[in-house]
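Novice: Okay, sequence plus prediction incoming.
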Amino acid sequence: MIVSSPRQQLAHPILGTSSTNLMPGRFLSEDGIDMLFDLKLLEDKRGKVSEIKGSIIKSLDILENKRIISVGDRVTRELLGSGRRPEVAIIDLKERREMNCSTIFYLDDYLILVARNPAGTLMREAWLKVRKAIEISLSGKNAAVIVDGEEDLLGFPAIILPPEGWVMVYGQPGVGMVSVNIDRKAREEAMNLLQEAFLPI
């Protein structure tokens, strides 16, 4: 089922009380859950954004009983195939820039949202769809965001928006799966890098 949500302020406390005193910077709302502008990645910051953040996963056992938000088609498909179903999946139906729609067949019981996010950008529309998917998952239904464009930079909302205790899992080319434990420190680092590496479009 395809769900289209309007471009509007979604009022709900995803971050909870743990977000108090975070410094979201000039691109985010004071509570850190809304992005105020469409953003473009600065070319000279691309390498820094691509650096490994988190821990390389050597065994999927570390994800036991964790709530997961996955970013990327291959990592999402591997999680689904192992029986560790992400509460939220963010995919673009591509692998290494080539179309690969096989992941969609694993998402038959997921609520599907669609967002536009061209390569090298972080669009407010996509940010809000990730936020909506987290809302849906908190109500008990798994959700997936299918991106028209590229999903890579949606790792930012995948770290900033989920409640503490979740784990963001993504794929690092040539390395494997990487996990980021969602906590205050991870959010602050993501918010700081967002300010450093992007400019409004």
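Specialist: The structure has been received and is ready for your questions. It should be emphasised that the depicted structure is a prediction, and the values quoted were computed from it without experimental measurement.

Novice: only C-alpha atoms for contact and neighbour calcs from this point on.
Specialist: OK.

Novice: Could you find the closest non-adjacent residue to residue 190?
Specialist: Distances taken as CA to CA, 6 or more residues apart in numbering place residue 156 nearest to residue 190, at 6.1 Å, with adjacent residues excluded.

Novice: Report the contact partners of the one you found.
Specialist: Residues near residue 156 by CA atoms under 8 Å, 6 or more residues apart in numbering: 190, 191, 194.

Novice: Where does the most centrally placed residue in the chain fall, secondary structure wise?
Specialist: Against the mean C-alpha coordinate of the chain, by CA atoms, centre = their mean, the closest residue is residue 158 at 2.8 Å. Assigned by DSSP states H and E, residue 158 belongs to helix 155-160.

Novice: Second structure follows, compare the two:
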Amino acid sequence: MTRDDDRAATATDDEPLLVLPDDLRHELKEPMGPIETDADRLLKAVDGPLIAVGDVVTYHLLEAGRPPDVAVVDERTKRKTVDEEIRETVTEETTLEVANPPAELSAAMIEALVDALARDEPTTILVDGEEDLVALPAIVAAPEGASVVYGQPDEGMVHVKVADDHREAMRDLLERFEGDTERFWSLLEGC
């Protein structure tokens, strides 16, 4: 399968799967792990697969010499377009492209995440829309001991070392989203 075929195969199922209800937004403001501002220091605590959610986080990890095993980017930070250097750096090795509207998780996004986690080579998913919520299913789907790193606006990078307690907390949170939770969980099966 060519890279273009690969992208097209994943990008067809972009209808809303889960939608973040307004009453849960406040719960997502709190970081799910320690905040780090130095990528080198953060990477010293990484000893398994590395999943990065966000352009600036991905950029800092790449600049520190550690390409994420899975990177999810949308060419935006704090709702604004990232600068050209960050955009070019984080999208240079784009493998998959998917649509994922703001405050939602599309089926295409979840399928791409599961696909990327199963690959042996580093995989970058370029999102048309917004990637902010992808850290939640990434924590559920990532293997034990993996690191999920995402940005906390104006504070730094949040590092979640995946363990059962994190998975359980994310499962509980995702169950409270609106939409087709049954299909969502079926797409994450096997992770």
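Specialist: Arrived safely, thanks for sending. This structure is a prediction, so every number in the text was calculated from the model and none was measured.

Novice: ok so, going back, aligned to the residue nearest to the centre of structure 1, what sits in structure 2?
Specialist: The alignment partner of residue 158 of structure 1 in structure 2, by TM-score structural alignment, is residue 138.

Novice: just residue 129 of structure 1 next, same as before
Specialist: By TM-score structural alignment, residue 129 of structure 1 lines up with residue 112.

Novice: Its match - that's part of a helix, no?
Specialist: Yes: checked against DSSP: H, G, I helix; E, B strand; the rest coil, residue 112 of structure 2 lies within a helix.

Novice: That one reaches residue 125, doesn't it?
Specialist: Yes: using CA atoms under 8 Å, residue 112 of structure 2 is in contact with residue 125, at 7.3 Å.

Novice: which neighbours do these two share?
Specialist: Both residue 112 of structure 2 and residue 125 are in contact with 96, 98, where contact means CA under 8 Å, 6+ apart.

Novice: Residue 22 of structure 2 versus whichever residue in structure 2 pairs up with residue 88 of structure 1, what's the distance?
Specialist: Aligned counterpart of residue 88 of structure 1 in structure 2: residue 70 (TM-score structural alignment). From residue 70 of structure 2 across to residue 22 of structure 2, the span is 29 Å (CA to CA, to the nearest Å).

Novice: More neighbours: those two, which one.
Specialist: Ranked by neighbour count (other CA atoms under 10 Å), residue 70 of structure 2 and residue 22 place residue 70 first, with 25 against 9.

Novice: In contact with the more buried one, which residues?
Specialist: Each residue near residue 70 of structure 2 by CA under 8 Å, 6+ apart is listed here: 50, 51, 52, 116, 117, 122, 123, 124, 125.

Novice: which SS state does the second one fall under?
Specialist: Here residue 51 of structure 2 takes the strand state, with states given by three-state DSSP.

Novice: Kindly report the same for the last one.
Specialist: What three-state DSSP gives for residue 125 of structure 2 is strand.

Novice: tell me the contacts of the aligned residue in structure 1 for it?
Specialist: Here residue 125 of structure 2 is matched to residue 145 in structure 1, going by TM-score structural alignment. For residue 145 of structure 1, the contact set (CA under 8 Å, 6+ apart) comprises 88, 89, 90, 91, 112, 113, 114, 115, 129, 130, 133.

Novice: could those residues be laid out in a markdown table, adding secondary structure and distance to residue 78 of structure 1?
Specialist: Listed next are the contacts of residue 145 of structure 1 as a markdown table, based on DSSP: H, G, I helix; E, B strand; the rest coil; distance: CA to CA, whole Å:
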| residue | secondary structure | distance to residue 78 of structure 1 |
| --- | --- | --- |
| 88 | strand | 14 |
| 89 | strand | 12 |
| 90 | strand | 13 |
| 91 | strand | 13 |
| 112 | strand | 19 |
| 113 | strand | 21 |
| 114 | strand | 21 |
| 115 | strand | 23 |
| 129 | helix | 23 |
| 130 | helix | 20 |
| 133 | helix | 20 |
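
Novice: all strands of structure 2, in order?
Specialist: 16-19, 35-36, 50-53, 70-73, 76-77, 80-81, 94-100, 104-106, 123-129, 147-152, 156-161, 178-179 (DSSP state E).

Novice: Kind regards, and thank you for your time.
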